[in-house]
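Undergrad: Test case, fold it:
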Amino acid sequence: MDTELLKTFLEVQHTRHFGKAAENLYLTQSAVSFRIRQLEQQLGVHLFVRHRNNIQLTAAGARLLPHAQTMLSALQRARQDVTQSIQQLQQLSLGATANLWESVLLPVFLPLAAAKPDVTWRTDSLNREASTRQLLEHQLDIAILFDPPKTDEITLVKLTEIHLLPVSSCKEQHAAGKPDERYCYVDWGSNFDVKHQRHFAEQQVVQLKTSSASLAKAWLLQQGGCAYLPAQFVSAELAAGTLKPLEATPSLTLDLYAAYLTDKEYQPQLQAVIRLLQQWQT
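TA: Prediction:
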């Protein structure tokens, strides 16, 4: 299938307007219409419903959308890999959730990149499902996860243990010394949820639910409340006294894993990167 047809399909879907899509693609509007007709003829379905200036995807068009995105993403990755092979550089992609990037990986990624000058990097913020899908589709080399997929196709290596502390904003202490009951829930994955439900009070009022550790910490410091955050991530605030641990609430420990495809053709490079990650997490 001609990838230019898929690019045109995605641009029309994005702009919902043939004229604007033509401008963005530096084509005439008739050329855009012709490409969409070609794609519809090849697939044997209608992709858009046209009502004056209101263009909507048909059910078939909606089903095509993720496939078109995946195909073009895979093509872009192939081009990058070919270019890097010509330059004798290895490109590796590393994916993790936003809160892991902010609270755990950022301090170690820059030394990792400096230690591997022969590697070019692509980093992505992905949830667990997207990480697993991209690993299996060969779009991601290493995923850093608390809840790794259990399949023979993926190799798992434990990196470290992350200690999550229940902490509270000091300015929100009650007169009796009890912490503010307002709660900021940070999404640390399903294993966290299982342990969390055993220990944390159900009467906590969840005022913020987020997948960003940085946002949660800023929320506590400015708005008050409490949350589970990695001990190292809040060490400066604990030392300064702007955050305090909730002594009556237990801390939680989660295993952090690196995951990669078992049959990956450049396993030695991946394993070398993982060993460095293990070294710097200790």
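Undergrad: going forward, measure contacts and count neighbours with C-alpha atoms only.
TA: Fine.
Undergrad: What about the closest residue to residue 139 other than its chain neighbours, how many residues nearby?
TA: Distances taken as CA to CA, 6 or more residues apart in numbering put residue 74 closest to residue 139, at 6.8 Å, once the chain neighbours are dropped. Burial of residue 74 is recorded as 15 neighbouring residues (other CA atoms under 10 Å).
Undergrad: just the one 10 residues further on next, same as before
TA: The burial metric for residue 84, expressed as a neighbour count using other CA under 10 Å, is 15.
Undergrad: burial of residue 233, as a residue count?
TA: Residue 233 has 17 nearby residues by other CA under 10 Å.
Undergrad: so what's the residue nearest to residue 59 when sequence neighbours are not counted up against?
TA: Excluding its sequence neighbours, the residue lying closest to residue 59 (CA to CA, 6+ apart) is residue 47, at 7.7 Å. For residue 47, the contacting residues are 40, 57-62, by CA atoms under 8 Å, 6 or more residues apart in numbering.
Undergrad: repeat that for 7 Å
TA: 40, 57-58, 60-61 (CA atoms under 7 Å, 6 or more residues apart in numbering).
Undergrad: got it, and residue 18?
TA: Counting by CA under 7 Å, 6+ apart, residue 18 has contacts 12, 29, 32.
Undergrad: Would you do the same for the sequence below? I want to compare the two.
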Amino acid sequence: MDIDLARTFLEIVSAGSFIKASERLHITQTAVTARVRSLEGELGCKLFVRNRAGARLTPEGENFLPHATEILNAWNHAKRSIALPDGHQSRLSLGSETSLWNPLLVNWITWIKDQLPEAAVDSQVSDPDRLTKALERGQLDAAIVHTPNYYAGINVELLLEEKLIRVQSPLTSEPNLFINWGSEFERQYMAVASSPSQSAFSFDLGPLALQVMLQTGGNGWFRTRVVEPYLSSGKLLRVADAPEFTYPVYLTYRSDSNKPLLQTALKGVKEIANLNVPWML
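TA: So this is what the prediction gives:
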């Protein structure tokens, strides 16, 4: 399929009309219409319903939307991989979960920049499922995650052990702050603590919950490497006799990669994981 057809389809979805899409693409509306007809002919279905308000997707168009996105992403990744900047021999595509980019991904990229100057680097921060899919498609070489998905062709190695410990503010120990650290944490949490629905405040981002607790008080479970500086300074207190939960970090990477610099980069991130540096998130 012509990549311009997928690009035009996605531009119409984003702009909301054929006219606006033509303006963004710097082509005529007639050309946009012709591309859509060509794409619909290849797929054998109608993708848009046009009206005075613009254009909306048909059910078939809704089904095609994620595929068009994947096609364009794969094309862009291929272009970046093939075209290397001067002085670089290979391109490494690395990813991490949102909660792990600082400092792990930052320090990993910095290490590669210093130790492997011949390597260009693409980075991606996302959720574990998207990172795993990117690994499967060859859009990523390696990723750092808390919850790995085990698939053929993807190696999973324990990178470092981490725990979630319960801490509280010296201002006040209330309210309980529930942070959703993932399904494995929730399984462990439900075995020993009250249900998340009984917490007046819930979060899906640890740094947000931490800042709320530091400013207004409360208690919750947080990663040891993040709260250690606050415990040392007295800004937070550890809750005595509270259970601890395991929260390890894993390194996932493609087992069939033939990039010579990848193995060196993997050794580098293992060295970085053992460094005693404060975590900011």
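Undergrad: returning to that earlier point: can you tell me how far the residue nearest to residue 139 of structure 1 is from residue 67 of structure 1?
TA: Here the criterion is CA to CA, to the nearest Å. By it, residue 74 of structure 1 lies 10 Å from residue 67 of structure 1.
Undergrad: same deal with residue 274 of structure 1?
TA: 31 Å.
Undergrad: Among these two, which residue is more densely surrounded?
TA: Legend: neighbour count by other CA under 10 Å for residue 274 of structure 1 and residue 67, higher for residue 274 (22 against 12).
Undergrad: Just tell me what that one corresponds to in structure 2.
TA: Aligned counterpart of residue 274 of structure 1 in structure 2: residue 266 (TM-score structural alignment).
Undergrad: Repeat that for residue 243 of structure 1.
TA: Here residue 243 of structure 1 is matched to residue 236 in structure 2, going by TM-score structural alignment.
Undergrad: if I look at its match, how far off is residue 221 of structure 2?
TA: 12 Å.
Undergrad: follow-up on the earlier one: tell me which two of the contacts of residue 47 of structure 1 sit farthest apart.
TA: Greatest spacing in the contacts of residue 47 of structure 1, by CA to CA: 40 and 57 (12.2 Å).
Undergrad: quick revisit: can you count the residues close to the match of residue 243 of structure 1?
TA: When neighbours are defined as other CA under 10 Å, residue 236 of structure 2 has 22 of them.
Undergrad: Please name the nearest non-neighbouring residue to it.
TA: Closest residue in space to residue 236 of structure 2, ignoring its immediate chain neighbours: residue 169 at 4.9 Å, by CA to CA, 6+ apart.
Undergrad: And for residue 5 of structure 1?
TA: Spatial nearest neighbour of residue 5 of structure 1, excluding adjacent residues (CA to CA, 6+ apart): residue 35 at 5.7 Å.
Undergrad: quick one: the helices in the stretch 51-200 of structure 1?
TA: Ranges of helices within the stretch 51-200 of structure 1 are 59-86, 98-100, 106-115, 128-136, 190-199, based on DSSP state H, counting those that start in this stretch.
Undergrad: Tell me which residues are up against the last one.
TA: Same thing as helix 190-199 of structure 1. 147, 249-250.
Undergrad: check contacts around the nearest residue to residue 204 of structure 1 once chain neighbours are set aside.
TA: Take residue 204 of structure 1 and drop its neighbours on the chain: the residue closest to it by CA to CA, 6+ apart is residue 181, 5.5 Å away. Residue 181 of structure 1 sits next to 204-205, 225 when contact means CA under 7 Å, 6+ apart.
Undergrad: any idea how far residue 82 of structure 1 is from residue 181 of structure 1?
TA: 55 Å.
Undergrad: about what we covered before: in TSV, list the contacts of residue 18 of structure 1 along with neighbour count.
TA: Shown next, in TSV, are those (neighbours: other CA atoms under 10 Å):
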residue	neighbour count
12	25
29	17
32	23
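Undergrad: Quick check: helices, which of those are part of them?
TA: 12, 29, 32 (DSSP state H).
Undergrad: returning to what we had before: list the residues that contact the match of residue 243 of structure 1.
TA: Counting by CA under 7 Å, 6+ apart, residue 236 of structure 2 makes contact with 167-170, 230.
Undergrad: Not counting its neighbours along the chain, what's nearest residue 68 of structure 1?
TA: residue 6 is the one closest to residue 68 of structure 1 (CA to CA, 6+ apart), at 6.0 Å.
Undergrad: in the helix or strand harbouring that neighbour, what's buried?
TA: Per DSSP states H and E: residue 6 of structure 1 is located in helix 3-15. Using 16 or more other CA atoms under 10 Å as the test for burial, helix 3-15 of structure 1 gives 5-13.
Undergrad: Could you pull out the strands in the stretch 101-250 of structure 2 for me?
TA: Per DSSP state E, counting those that start in this stretch, the stretch 101-250 of structure 2 carries strands over the ranges 119-126, 142-145, 154-160, 163-168, 177-179, 201-203, 219-223, 237-238, 245-246, 249-254.
Undergrad: Out of the ones you listed, which gets nearest to residue 23 of structure 2?
TA: Per CA to CA, nearest to residue 23 of structure 2 of these: strand 119-126, 29.8 Å.
Undergrad: And residue 221 of structure 1? What does it align with in structure 2?
TA: Using TM-score structural alignment, residue 221 of structure 1 sits opposite residue 214 in structure 2.
Undergrad: number of nearby residues for its match?
TA: For residue 214 of structure 2, the count of nearby residues is 17 (other CA under 10 Å).
Undergrad: Please name the spatially closest residue to it (chain neighbours excluded).
TA: residue 169 (6.4 Å).
Undergrad: so what's the aligned partner of the one you found in structure 1 up against?
TA: Under the alignment (TM-score structural alignment), residue 169 of structure 2 maps onto residue 169 of structure 1. Residues in contact with residue 169 of structure 1 (CA under 7 Å, 6+ apart) are 220-221, 224-226, 242-244.
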